[in-house]
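Asks: no FASTA, just this:
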């Protein structure tokens, strides 16, 4: 059977599935290869679009393409607003506040100037595109930080700047766009101001009212739990459409303000809502990026001349560093950290999605050079992601701002077993921290020189004070099985489910108390309970580290240590594996094995006892 096609190419359903497969597939492949996802999506979109001509979004989707992209961008900007907690910003470091309140406006001005004087855009297009260029891309920054393993303060500066400036940049672009629309459509100056005030005022009131209504209805249980996300989506789209009906494209401003209100409403179900929105945003960002890349024509790409290259260089060398250095001047941020932040500004898919939409709208308003906004956005994103992806780690090393290249382990619970495991991990030169809500439980860890955190690991204080990017694995090992399961379940999306482990629950084998596999973490070591694991140490067991060589491999080690329980393996390439009862170490040459085994004295006593028993039996 032939592949379904329309008169102009692929069937719309097939085209839609192709976009989804390429978007999500590119992100999965990027995760597997540890590459920036945006680069692979850019290659995939350009390959099926301008290069091979397999997909032409305007042809396949027709009149539906523009509203599809507009609604997707509205949801993306709403999710950006949903991440902006004003209380968090108020408690943030001085450097973060300066980057937001001083650096963002200066960045807008500098970017607008670069777009006008270097790239040659008109002031209208430059002002709109310059606003969205404030966004440094939280979805791009996070993987780069994990890869570079920066020390705490510069990592926090970059991360919080990206999170907070995400909605700020969107607001800047939307406001600039509203001004352009009014100036282009109004009959006079007074009418322009009137239209602008009415449109922005209505969008603001509508966004605040919708946010307040959603928060009130969710808090008072007027909406059942299973319908909260669908209701949120419907209200979001309705607010977007209603605001647009009053002033064109003001709906983007309304939904961003709606998201900010909900983020600060302190809803009990806020975490679940934000997590679902993040998942939806990943899908939408992937789809929009593939569509925009595939929709580029060869003629449009050919407009990327020397002025485009000069524009990218001016942003990397001037428009990004200068506002950051001015914003952080005379602050308590050391000059090395200022330099690192100033020369690290990767842009993400949100910039391309919003810039592509606004560029199209500006062209419809009669601003002809606005059709260059989309290719300039692609060029800026590709250049900054590739550049920072390969230079951030060497730059951080040169400035001495890395927290260590080896993967760290966070241990929950300050028991004897946890301290012993932490000390063994320190012998492997791995970053390790023990957290416990009971201050007395941390005494042994502090005396052993292990870094500790006193407090609830799920609290906002932990989110702000702990450098989570340093830790790749989480081991839940308190004496409270329910708390271990709660933390493992809640932080599994953060660390990855395969990287979250916990001690066996006391009543785990009972059918009455069995939990589904979606709750809790993987087993570690011999899969023992808290009490069994600590009792084993009291009986004379210890954690020991052994390095395998060509002469002394895994088989020789196992023959010498038949009772040992392998708990972790650090590969020769620095990869850490925490092992459970069903996992086997790879045993590569140069790997280091961390195992729980009887102490030498204990083994001697056991052996002497066995010899005496054998002698008595022989007598």
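Replies: Nice, I can see it. Everything numeric in this text was worked out from a predicted model, so none of it was measured. Numbering: from 1, shown residues only.
Asks: from here on, just use CA atoms for contacts and neighbour counts.
Replies: OK.
Asks: how about the contacts made by the most centrally placed residue in the chain?
Replies: When Cα atoms, centre = their mean is applied to the chain, the residue found nearest the centroid is residue 142 (4.5 Å). By Cα atoms under 8 Å, 6 or more residues apart in numbering, the residues touching residue 142 are residue 159.
Asks: you'd agree it is in a helix?
Replies: Yes. Residue 142: assigned to a helix according to DSSP: H, G, I helix; E, B strand; the rest coil.
Asks: relative to residue 346, how far out is residue 325?
Replies: 17 Å (Cα to Cα, to the nearest Å).
Asks: the more surrounded of these two?
Replies: A direct count of neighbours by other Cα atoms under 10 Å for residue 325 and residue 346 places residue 346 higher, at 25 against 18.
Asks: now do the more buried one against residue 134, distance only.
Replies: Using Cα to Cα, one obtains 11 Å as the distance from residue 346 to residue 134.
Asks: comparison target, given below:
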């Protein structure tokens, strides 16, 4: 008999494990598949997850049975919500909140309170529900889910102001709503009253804040000091989030959700590129968690509980959608400059999402454990609001936006890839003169910070990222200008964005002398239209602008003083922006077009040469003595130049890499931290000197170039200019025969190409 009972017990245990395994595997697999399918069909993922959960759950085919997980379901739900909120903390943007209009801040205060207590009053009045349970029910529909509102906004494309309000409301209200719901639940159902309830509130708040801040700071320090290898940064962040959640839960139950949200926010403030990688990884994990979690929770639902909700339930949901939300918008917008049609649209659109559903199920599971009367009411109410707002508002939002005239016009803004000084100058012109929205995109944090200091919109991102177009800053972009030194990258950016913006709205620079090796037909319009083909690399122009060796000037084509000394880059016309405008067009009419000109001091060599730096050497000298003499001439002009160190660096470079160009020309060169300007000493050597030139000819013209330590662009450009000019045989001979320093300088000026 004992053996039989043991066999039965083992079989039951095996069946339970098998059921649990099937439930977990089914929820993960089906959740992921339905999320992929929702992206394919362009419908809210929560709709498919809800239908899939009910269909696979006990009310359907019974593949997913949440009850088989027992108490483990509560653990899974809590941990999943914690990781979702950690990802939400990573995406919180303090700068975005600070720059947010007053409407958003009111929605997070007045709007939250209005939605909470008005909904509670409606539920209490219609269902004659106990006040504590009504208050908890009201707290659970505060949040408008960002996982639902983001795809909706992407599809209907409303005006930037409405987009900003709805986007930031969804992003910022999520963690706030969760915290309020948890505190409300603790206050109402813990059994504590008066001082004890306040003490529990303070402990949970203090534990969540302190552990979250501490965990976020520790994670940030470890990453900043590069104590975490790059290849393990994602798993480190995941483990850190779980550890913070666990410690907070050990200190105080339900404090973990607040702590992971705070930890994610603190961690995101480091602004590290590694944090960006973590954010991308966590977004993928969050999608998987949302799919699994919502499928498990939806599988708990049954059609019976919605039937029991009845007409009174329909009335409650209708009042929440048609009464509570409009009242909240009216109170929040009072005294602000929102138009009536904008208020009407905001009053209608407020879809709830996964966080509201998760918290409702979490509360229901806890109430069931406490044997509370009608514990499923809260879950039924919240899911009814979620289904109604997603389905009804999701289907009607676009027609309503068109009817109200709040859909965004065709975007005319610009994305400039390259936040260097040249890119910033173009952005300033387009923003101030053309009055067009511009966003600069760069992976260089320093360049982005400089853009922000200049009052420009800029983001740290890789412009090749497919989800970049979903960012709020890029909503008004209708044109792309790829302004990097990498021609291959410029082509690829144009190819990528031509699918989004259209092939006639993507432009790229093709730096002079940097022909691309990208395969394909050069006439392929998806590769972008080439602008300013005669200009050098954008970074070179940026360096010139930084050193004030070039200037960006705003004028019209009628300004003859500007047109004589500068080249036109952009003209603003009623039809839009024109690159490489024709300023010599045949017309009797004046040309009032505002234009951006580039004035460059391209004569690097002439700027580095002075009459006192030109020397003629008749006697024969060995290499060291020759270089010492030339350095002495440079020191006479710039006394701070260290003589011995400079001579030593020149000789060392000659020993390793001889600088003879051939044709009787050599260019010994070096950097010096003592310099703040370039110096070029020109030596005429009629007798010639052996520099081990590849053509075997003795050097008769020598250009010794010394540049500041931090000026590689100007240094290389000057070397290139010397090499380019010395290719002209006649010019070389005339310089060699020049009888004075001024004649040498004049010949170099005349030889400019």
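Replies: Noted; the coordinates are in hand. From a predicted model like this one, the values you see are computed outputs, not experimental measurements.
Asks: and the TM-score between these chains?
Replies: Here the TM-score for the pair of chains, by TM-score structural alignment, normalised by the length of structure 1, is 0.70; 493 aligned residues with a Cα RMSD of 4.0 Å.
Asks: which residue is the nearest non-sequential neighbour of residue 80 of structure 1?
Replies: In this structure, residue 80 of structure 1 finds its nearest non-sequential neighbour in residue 167, 5.2 Å apart by Cα to Cα, 6 or more residues apart in numbering.
Asks: quick one: what's aligned to that neighbour in structure 2?
Replies: Under the alignment by TM-score structural alignment, residue 167 of structure 1 pairs with residue 175 in structure 2.
Asks: average distance between the helix or strand encompassing its match and structure 1?
Replies: Using DSSP states H and E, residue 175 of structure 2 maps to helix 160-189. In the superposition against structure 1, helix 160-189 of structure 2 averages 1.5 Å from its aligned positions (mean Cα distance after the TM-score superposition for structure 1).
Asks: map residue 97 of structure 1 across to structure 2 for me.
Replies: Aligned by TM-score structural alignment, residue 97 of structure 1 pairs with residue 105 of structure 2.
Asks: any idea which element its match lies in?
Replies: Residue 105 of structure 2 belongs to helix 102-106, assigned by DSSP H and E.
Asks: how close does that helix sit to structure 1?
Replies: Looks like 1.8 Å for helix 102-106 of structure 2 (mean Cα distance after the TM-score superposition for structure 1).
Asks: which strands and helices sit next to that helix?
Replies: Counting contacts by 3 or more Cα pairs under 8 Å, 6 or more residues apart in numbering; DSSP states H and E, helix 102-106 of structure 2 is packed against helix 160-189, helix 325-333.
Asks: can you tell which of the ones you listed is closest to residue 597 of structure 2?
Replies: Residue 597 of structure 2 lies closest, by Cα to Cα, to one member of those: helix 160-189, at 31.3 Å.
Asks: hmm, residue 85 and the match of residue 167 of structure 1 touching each other?
Replies: Yes. Counting by Cα atoms under 8 Å, residue 175 of structure 2 does reach residue 85; the two are 6.7 Å apart.
Asks: which of these two has more residues huddled nearby?
Replies: The neighbour comparison of residue 175 of structure 2 against residue 85 (other Cα under 10 Å) goes to residue 85, with 27 against 24.
Asks: would you say that one is within a strand?
Replies: No. The assignment for residue 85 of structure 2, made by three-state DSSP, is helix rather than a strand.
Asks: quick check: the aligned residue for it in structure 1?
Replies: By TM-score structural alignment, residue 85 of structure 2 lines up with residue 77.
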